[in-house]
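Novice: no letters, just coordinates:
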């Protein structure tokens, strides 16, 4: 079972392997509290997973090491196992869901592992890994439901308490539960007064449902941009530890996650993947009681697929009221566009694109529609622009 001694031992084993990530003060995330970020996205493999994977592999017997190791992952555990195995001179095979970002697949290969792509999501890759384990005799490295893996992740909790002893609240991303189990166990063992909250994507709330119904539940499907925590079913051990040591679990939407990713880029110059940003999203949108508290948000990873980063930023801009599309019904005559442009310029709206089209057959025969996409400061700014247009006699649709 997981013990504090194991977590301290893991800390000793990992001291020359992992980066001891600093705490970063981030006052703009939520001005009502004192927020610090623990950027595990700056870890050697881009996520916290190297901690648990390396400690687990370091504790294998010589016979287990000779067999080679196999793992399943949405991407981050894969890279952790690959690097840990290579550093220990062990062969590794990683089963990844075929929807895993190409960047994570290639990074896993670059750390020295063989890769087996499996159709479906993480849970399908898990089944395939167990099948190959039985067929080939590999040693299986579970991504979260393992005492040594959890102990490795728990070293983050020890670091947090050393860096900010008077922390009030720690917010942790949750997929299968390995990270929060290790962190919560370490923190509660040393200071039970500190609150530990978990955050899941609203499209993959497996631990939340399981804790709420007091039994492990498997979701029929998961859908979220936070692929690193898109897990259908929590682990047996992680469910038990979360039930005893975690103070609550909340969910955030993909739009809220996108806003958090954008905030981290703009305010902190940090790149977080969807799974890594859920803790910040929870603080940003007040999903957890943190007013007046000292809070640490754990950014679990930064291995976001760069091909979707622009889409995520666009969603974040929309959610934050930084981008807005306006449709105006006009008479099709000279000077109409000039009048609209004058108001937008006076109100400080920055036009990104304009589309003009004749009205449909159901509208006035002399009518037309003007669709404008513009950059705005926030929702209040949008309301001011709309009011100015309406006051000037324009019809918004």
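Specialist: Okay, I see it. Bear in mind that the values here come from a model prediction, so they are computed numbers and not experimental data.
Novice: make it CA atoms for all contacts and neighbour counts henceforth
Specialist: Will do.
Novice: what ranges do the strands span in this protein?
Specialist: Remark: strands assigned in the chain by DSSP state E are 24-25, 34-39, 69-72, 92-97, 114-118, 139-140, 169-173, 195-201, 248-252, 294-299, 323-331, 350-358, 367-375, 395-396.
Novice: relative orientation of the fifth one and strand 92-97 in degrees?
Specialist: Read it as strand 114-118. Using axes from the mean of the first three to the mean of the last three C-alpha atoms, to 10 degrees, the direction of strand 114-118 lies 20 degrees away from that of strand 92-97.
Novice: what does strand 114-118 rub up against?
Specialist: Here strand 114-118 makes contact (C-alpha atoms under 8 Å, 6 or more residues apart in numbering) with 92-98, 105, 108-109, 124-125, 128.
Novice: on that earlier part again, in JSON lines, list the strands of the chain along with mean neighbour count and distance to residue 231.
Specialist: Listed next are the strands of the chain as JSON lines, based on neighbours: other C-alpha atoms under 10 Å; distance: least, C-alpha to C-alpha, whole Å:
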{"stretch": "strand 24-25", "mean neighbour count": "14", "distance to residue 231": "29"}
{"stretch": "strand 34-39", "mean neighbour count": "23", "distance to residue 231": "22"}
{"stretch": "strand 69-72", "mean neighbour count": "28", "distance to residue 231": "12"}
{"stretch": "strand 92-97", "mean neighbour count": "27", "distance to residue 231": "12"}
{"stretch": "strand 114-118", "mean neighbour count": "18", "distance to residue 231": "15"}
{"stretch": "strand 139-140", "mean neighbour count": "21", "distance to residue 231": "18"}
{"stretch": "strand 169-173", "mean neighbour count": "27", "distance to residue 231": "12"}
{"stretch": "strand 195-201", "mean neighbour count": "27", "distance to residue 231": "10"}
{"stretch": "strand 248-252", "mean neighbour count": "21", "distance to residue 231": "14"}
{"stretch": "strand 294-299", "mean neighbour count": "25", "distance to residue 231": "18"}
{"stretch": "strand 323-331", "mean neighbour count": "18", "distance to residue 231": "32"}
{"stretch": "strand 350-358", "mean neighbour count": "13", "distance to residue 231": "38"}
{"stretch": "strand 367-375", "mean neighbour count": "18", "distance to residue 231": "36"}
{"stretch": "strand 395-396", "mean neighbour count": "14", "distance to residue 231": "43"}
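Novice: comparison target below:
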């Protein structure tokens, strides 16, 4: 597959103009300071379905509608089907509802509940199958044949890619950017963006970001030959794609200047940073570009203007809670530990008074005296404290040791 013709992307933009939320590029001062460059965010997490995928899906179904009208066929009326980790699913479901046709969506079994319920709410039939996108994809292809449905590929489709490329036209219209940072799963988003930039502003560098646990595209790009993964494992479920599509790979080789990778810890820190500093809820895939900048995976200069695509915001609440909890522990804003006490009246009160005097806020206590590891007459207490950073933590630890408490920190 070659780069998408700019006229196809402009045609997609026209189809989408009354559907897409026009979210302008937003300068991010705090992120700019961390990354030591000028960073602008493209907030696709604020789209109607919570992700950029609505662009490609709607453009594809709109093109099918036009084909039906031109050739007097009923392709769209028969219904559509897709495989998706969630965001493409909601894009297809919304588009099918708009064009009044049925949609069947096959999702991996581990898809976050938020994405499943969001897709069902748009009237689609949802089928959970497979451990990852690629297994769901195989199942969807089989169902497409059985039910005579049109398969809407999430990334290896020219109309889908053209729809995603409309993001670049909006960015080009607002800022002259030196670099564009884009998450890569299957590669449809970056293919569309790269196609637009290479046609209109070829000096702008297009940089992709893979999750380390799903980095087949990065390996393939570096070796100039497809290198599929045996399995994928990452919190960025939106870019957890195991296999590389040949057509998309050719497009990426032609239009992408560099691919870097970030691990789950880096992605998690970016999610929390965006939540705290930008007041934005962004999923793992959407935060990948920010993670790359925060952890200096991309060469930038202070004078550069760098655009980052926040591709989606459909993060599972449970995952968000885990990320926040772990981040609080790592940043010394929370402390968990176990301590052995003599099981008698006043022992726990003495400990809590000591911690309170030290300025630690106790948010959790579990008191047990039945553990087989305890001596008779002892109790084990697990506590969680809100603290104010490294120095405060060290102060709490010091006061515990000075008062004869032996404790084990829980990480």
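Specialist: Structure's in. What do you need? Everything quoted here is computed from the prediction, not taken from an experiment.
Novice: just tell me which of the strands of structure 1 ends up closest to residue 179 of structure 1.
Specialist: strand 169-173 (7.6 Å; C-alpha to C-alpha).
Novice: with structure 2 superposed, average distance for the closest one?
Specialist: When structure 2 is superposed, strand 169-173 of structure 1 averages 1.6 Å from its matched positions, counting by mean C-alpha distance after the TM-score superposition for structure 1.
Novice: that strand maps to which residues in structure 2?
Specialist: The alignment of strand 169-173 of structure 1 onto structure 2 (TM-score structural alignment) spans residues 179-183.
Novice: residue 50 of structure 1 -> structure 2?
Specialist: Residue 50 of structure 1 maps onto residue 54 in structure 2, by TM-score structural alignment.
Novice: which residues sit in contact with that match?
Specialist: So residue 54 of structure 2 contacts 47, 48, 87, 88, 90, 91, 92, 94, 95 (C-alpha under 8 Å, 6+ apart).
Novice: what's the match for the third one in structure 1?
Specialist: Yep, that's residue 87 of structure 2 we're talking about. So, by TM-score structural alignment, residue 87 of structure 2 is matched to residue 76.
Novice: cool, residue 224 of structure 2 as well?
Specialist: In structure 1, residue 224 of structure 2 lands on residue 214 (TM-score structural alignment).
Novice: then residue 45 of structure 2?
Specialist: By TM-score structural alignment, residue 45 of structure 2 lines up with residue 41.
Novice: look up how far residue 358 of structure 1 lies from the closest residue to that match other than its chain neighbours.
Specialist: Counting by C-alpha to C-alpha, 6 or more residues apart in numbering, residue 301 is the residue found nearest to residue 41 of structure 1 once chain neighbours are left out, at 3.9 Å. Distance of residue 301 of structure 1 to residue 358 of structure 1, computed by C-alpha to C-alpha, to the nearest Å: 48 Å.
Novice: likewise residue 326 of structure 1?
Specialist: For residue 326 of structure 1, the distance to residue 358 of structure 1 - C-alpha to C-alpha - is 16 Å.
Novice: repeat for residue 60 of structure 1
Specialist: Distance from residue 60 of structure 1 to residue 358 of structure 1, by C-alpha to C-alpha: 71 Å.
Novice: likewise for residue 378 of structure 1?
Specialist: Counting by C-alpha to C-alpha, the gap from residue 378 of structure 1 to residue 358 of structure 1 is 30 Å.
Novice: which helix of structure 2 spans the most residues?
Specialist: For structure 2, the longest helix by residue count, based on DSSP state H, is helix 53-71.
Novice: how far does that helix sit from the chain's center?
Specialist: Centre-to-centre, helix 53-71 of structure 2 and its host chain are 26 Å apart (C-alpha atoms, centre = their mean, to the nearest Å).
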